[in-house]
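Visitor: Any chance you could fold what I've pasted below:
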Amino acid sequence: MRVGMIGTGAISHKHAQAYKNIGYRITVCTDVFPEAGQRFAQQYGCEFVPTYEEVCSHPDVDYVDVCTFPDFRLQPIEIAAKNGKAIQVQKPISTNVETARKMIETAKAGGVVLGVVSQHRFDDSTIFVKKAIEDGRLGKILQADAYVKWWRSEAYYSRSIKGSWAVEGGGALINQAVHQVDVLGYLVGGVAELYGQWQLAARHKIESEDVINALLKYKSGATGVIQASTAFWPGYSERIEIHGTKGTCIFTGDKLTTWDVDGDSGDPAPVEKEVMSGSSDPMAIPLTPFERQFLDFGNAVKNNTTPLVSGEEGLKALEIVEGVYQSCRSGLPVKF
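Guide: Predicted coordinates for the structure are as follows:
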């Protein structure tokens, strides 16, 4: 597959490394800072072009990979759809639900595949637990929680756009914990009702939340908690805890670290203790899940099928995030 890259910041290098490992080729790139884009092009052996429109219409591109801030999503999709190019965007799908829905509609109208990078669905832990839940090994799910108690430095938030509502859509929940929101929805199902509380700029000089909590009631009847922060020094590995009538599983970082299931007789759980986490370093994350997601997306592009993390799936996670923010602002529960 030939990939056109829009945005050449930190995460784009993870993408580039993953593409190299799976045999995909970045053919063209662009960046609003030309010098950064030209350095990226030189490092990865691709062509630099001045505008995103040129990437989205380039003849040597099978799909476009958008690694920009989340306020820039609909614009490249509109050009890519006109040119019949599939497009994949970095999480979150957008800063708001309204724009995300327009993105999905635009891609459908243009007949192109749209995907959202949410690579933790491709962790060994998630793959195993997804099947285990479907097979009934945990029994009826009673509680499903996510804890993302991370740390980000003052330097991380030194630019005014970081943690801003207009450019990033918010703070710790939409930018850091959106991965865990997605995994909870993928494993446990949709949310029926939630209630949120936050602290704006509790530790950092930002517009949005760096501490937030939400109580959830899932459509299945299970309950849950989401806690997200970038204010807890030195940062702790994120956890997902799922409790069923037959037992409990716990994810820590990218690994399944606990599998306590009464009378379990299925395939052995891939329990590990060495984990990788972005708890204090955003780039301390493994490549394998990216590689798996990119292969999945590439196959969807080739066959014009739906990738595992489609635009609709990315929208589901954003709807929960936006619901929590709405509850925090109003002081009232939000029902779906």
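Visitor: drop to CA atoms for contacts and neighbour counts, all remaining ones
Guide: Fine.
Visitor: neighbours of residue 139, just the number please.
Guide: Per other CA atoms under 10 Å, the neighbour tally for residue 139 reads 17.
Visitor: My guess is it contacts residue 245. True?
Guide: Yes: using CA atoms under 8 Å, residue 139 makes contact with residue 245 at a distance of 5.0 Å.
Visitor: Residue 190 against residue 219, yeah?
Guide: Yes: Residue 190 lies in contact with residue 219 (CA under 8 Å); the separation is 5.7 Å.
Visitor: To compare with the earlier structure, here is another sequence to fold:
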Amino acid sequence: MTDPETETPIGVALIGAGMIARTHVVALSGAASARLEAVVSRRPERAEPLAQHYDGAPPRFTADLDAVAADPAIGMAIVATPPSVRAEVIGTLARAGKHILLEKPVGRTLAEAEQVVETCDAAGVTLGVLFQHRVRAPAVAAARRAAAGGLGRLGLVEIAVPLWRDQSYYDELGRGTYARDGGGVMITNAIHSIDLALSLTGPVTRVQAMTATTPLHRMEAEDFAMAGLHFANGAVGAFIASTAMFPHRTESITLHFEAASLRLDKDSLEISWRDGRREVEATGPPDGAHASEARKAGWHRAVIEDFITAIRHGRPPLVTGRQALSAHRLIEAIETASREGRPVDLPG
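Guide: From the prediction side, this is the model:
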């Protein structure tokens, strides 16, 4: 097998210079397999300070997506634009043969997400989705434990996303709207936990739900969602997510098996055995502001490097665009169940 450190780094274009762009630039600085060639922004001059966070030769900053798509030095693009402009951007890149690593969500709606997947399939380019929660140490440990057996049958699932966002978060133009983001807390914030949970539990087959906008925020879409879930494997579960829960707490997923319960968040995996034993795995470091930024960039780097390896060796990336549709289907089912006041069945 080829040593990745001896291969020529792949040229990368970062499309979008918003809140998450700095994390991507820091992540790419530490990725030996990648070289940041360009940053595309509607206002390139405002994006130029990102260069100070990149250790290599400064990338060029431009608003010309077509020129970047036509550049043979660029082999892949990281798309981190608002969801409202995703489909057009991805179409341009895919037609030019650029592989695409996409920040969540894939689209504002399930139909739009499905179209993005079809666009990339038709163009023959690899589409990956940046669900970095899957590479966190507790998540990796939980997946290993669940796959190893010995836990018995899964009976109950708890998915909790208890977040706080000040009104200023939603005062940004378009945030929390259906036109720009496709929705509120579920598609913007909770989709990471939804994806991770489904990767551990398998699919949901029936949903009963309620969504709402609390008096604590002025916004179009929901800042609160809860649902009862029935899984294909016979388990049941509860999902709750909100950006109106103060103080802000970390997301968690708890899986109750016959022999033990696994509780994971971003810092640790706790295993409580029915015989009284308790184990703690993958305990994270103290999460100061500096440490948090470095860890976040590290998670992004792991997904980027996996994506590049997938391109080079012709295998699927960690999360393909088609796999990411499972989270979109569940979100749409929760929205429909709440709006219509009835249970909604999903394909198994």
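Visitor: Could you get me the TM-score between them?
Guide: Put the two chains on top of each other and the TM-score (TM-score structural alignment, normalised by the length of structure 1) is 0.92; 330 aligned residues with a CA RMSD of 2.2 Å.
Visitor: Which one's more surrounded, residue 190 and residue 219 of structure 1?
Guide: Taking other CA under 10 Å, residue 190 of structure 1 and residue 219 do not tie; residue 190 has more neighbours (17 against 14).
Visitor: The more buried one maps to what in structure 2?
Guide: Counting by TM-score structural alignment, residue 190 of structure 1 lines up with residue 203 in structure 2.
Visitor: hang on, residue 176 of structure 2 in a strand?
Guide: No: applying DSSP: H, G, I helix; E, B strand; the rest coil, one finds residue 176 of structure 2 to be coil, outside a strand.
Visitor: what's around it, how many residues?
Guide: For residue 176 of structure 2, using other CA under 10 Å, the count is 24.
Visitor: show me where the stretch 51-200 of structure 1 has helices.
Guide: Taking DSSP state H, counting those that start in this stretch, the helices of the stretch 51-200 of structure 1 run over residues 52-56, 74-82, 97-110, 124-134, 165-168, 172-175, 178-188.
Visitor: Which positions within the second one qualify as buried?
Guide: By that I understand helix 74-82 of structure 1. Neighbour-count burial for helix 74-82 of structure 1, with 16 or more other CA atoms under 10 Å as criterion, is recorded at 74, 76-82.
Visitor: again with the fifth one
Guide: When burial is assessed from 16+ other CA under 10 Å, helix 165-168 of structure 1 yields the following buried residues: 165, 167-168.
Visitor: before we move on, back to that, right, and the helices of the stretch 51-200 of structure 1 - which one's nearest residue 207 of structure 1?
Guide: Closest approach to residue 207 of structure 1 among the helices of the stretch 51-200 of structure 1 (CA to CA): helix 165-168, 7.0 Å.
Visitor: Which other helices and strands does that closest one contact?
Guide: In terms of contacts (3 or more CA pairs under 8 Å, 6 or more residues apart in numbering; DSSP states H and E), helix 165-168 of structure 1 is not packed against any helix or strand.
Visitor: and for that helix, what span of structure 2 is it aligned with?
Guide: The aligned range for helix 165-168 of structure 1 is 178-181, by TM-score structural alignment.
Visitor: next one: that stretch to chain centre, how far?
Guide: Offset of stretch 178-181 of structure 2 from its chain centre (CA atoms, centre = their mean, to the nearest Å): 17 Å.
Visitor: could the buried residues of helix 165-168 of structure 1 be laid out in a markdown table, adding distance to residue 45 of structure 1?
Guide: Written out in a markdown table, the entries for those read as follows (distance: CA to CA, whole Å):
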| residue | distance to residue 45 of structure 1 |
| --- | --- |
| 165 | 35 |
| 167 | 30 |
| 168 | 30 |
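Visitor: Closest one of those to residue 290 of structure 1?
Guide: residue 168 (21.8 Å).
Visitor: got the contact list for that closest one?
Guide: By CA atoms under 8 Å, 6 or more residues apart in numbering, the contact list for residue 168 of structure 1 reads 69-71, 95, 161-162, 174-175.
Visitor: The stretch 201-348 of structure 2: helices as residue ranges?
Guide: Assigned helices in the stretch 201-348 of structure 2, in chain order: 289-313, 321-340 (criterion: DSSP H, counting those that start in this stretch).
Visitor: neighbours around residue 131 of structure 1, how many?
Guide: Neighbourhood size, residue 131 of structure 1 [other CA under 10 Å]: 12.
Visitor: for residue 332 of structure 2, that is, sorry about that
Guide: Residue 332 of structure 2: 18 neighbours (other CA under 10 Å).
Visitor: Need the counterpart of it in structure 1.
Guide: Per TM-score structural alignment, residue 332 of structure 2 is aligned with residue 322.
Visitor: Now do the contacts for its match.
Guide: Counting by CA under 8 Å, 6+ apart, residue 322 of structure 1 makes contact with 96-97.
Visitor: any idea how far residue 55 of structure 1 is from it?
Guide: Distance, residue 322 of structure 1 to residue 55 of structure 1, using CA to CA, to the nearest Å: 31 Å.
Visitor: Repeat that for residue 201 of structure 1.
Guide: Taken as CA to CA, the span from residue 201 of structure 1 to residue 55 of structure 1 is 37 Å.
Visitor: Who has more neighbours out of the two?
Guide: residue 55 (29 against 16).
Visitor: counterpart of the more buried one in structure 2?
Guide: Per TM-score structural alignment, residue 55 of structure 1 is aligned with residue 68.
Visitor: any idea how far residue 83 of structure 2 is from its match?
Guide: 20 Å.
Visitor: Then residue 212 of structure 2?
Guide: On the measure of CA to CA, residue 212 of structure 2 and residue 83 of structure 2 end up 22 Å apart.
Visitor: One more: residue 291 of structure 2?
Guide: 29 Å.
Visitor: So between those two, which is more surrounded?
Guide: residue 83 (23 against 12).
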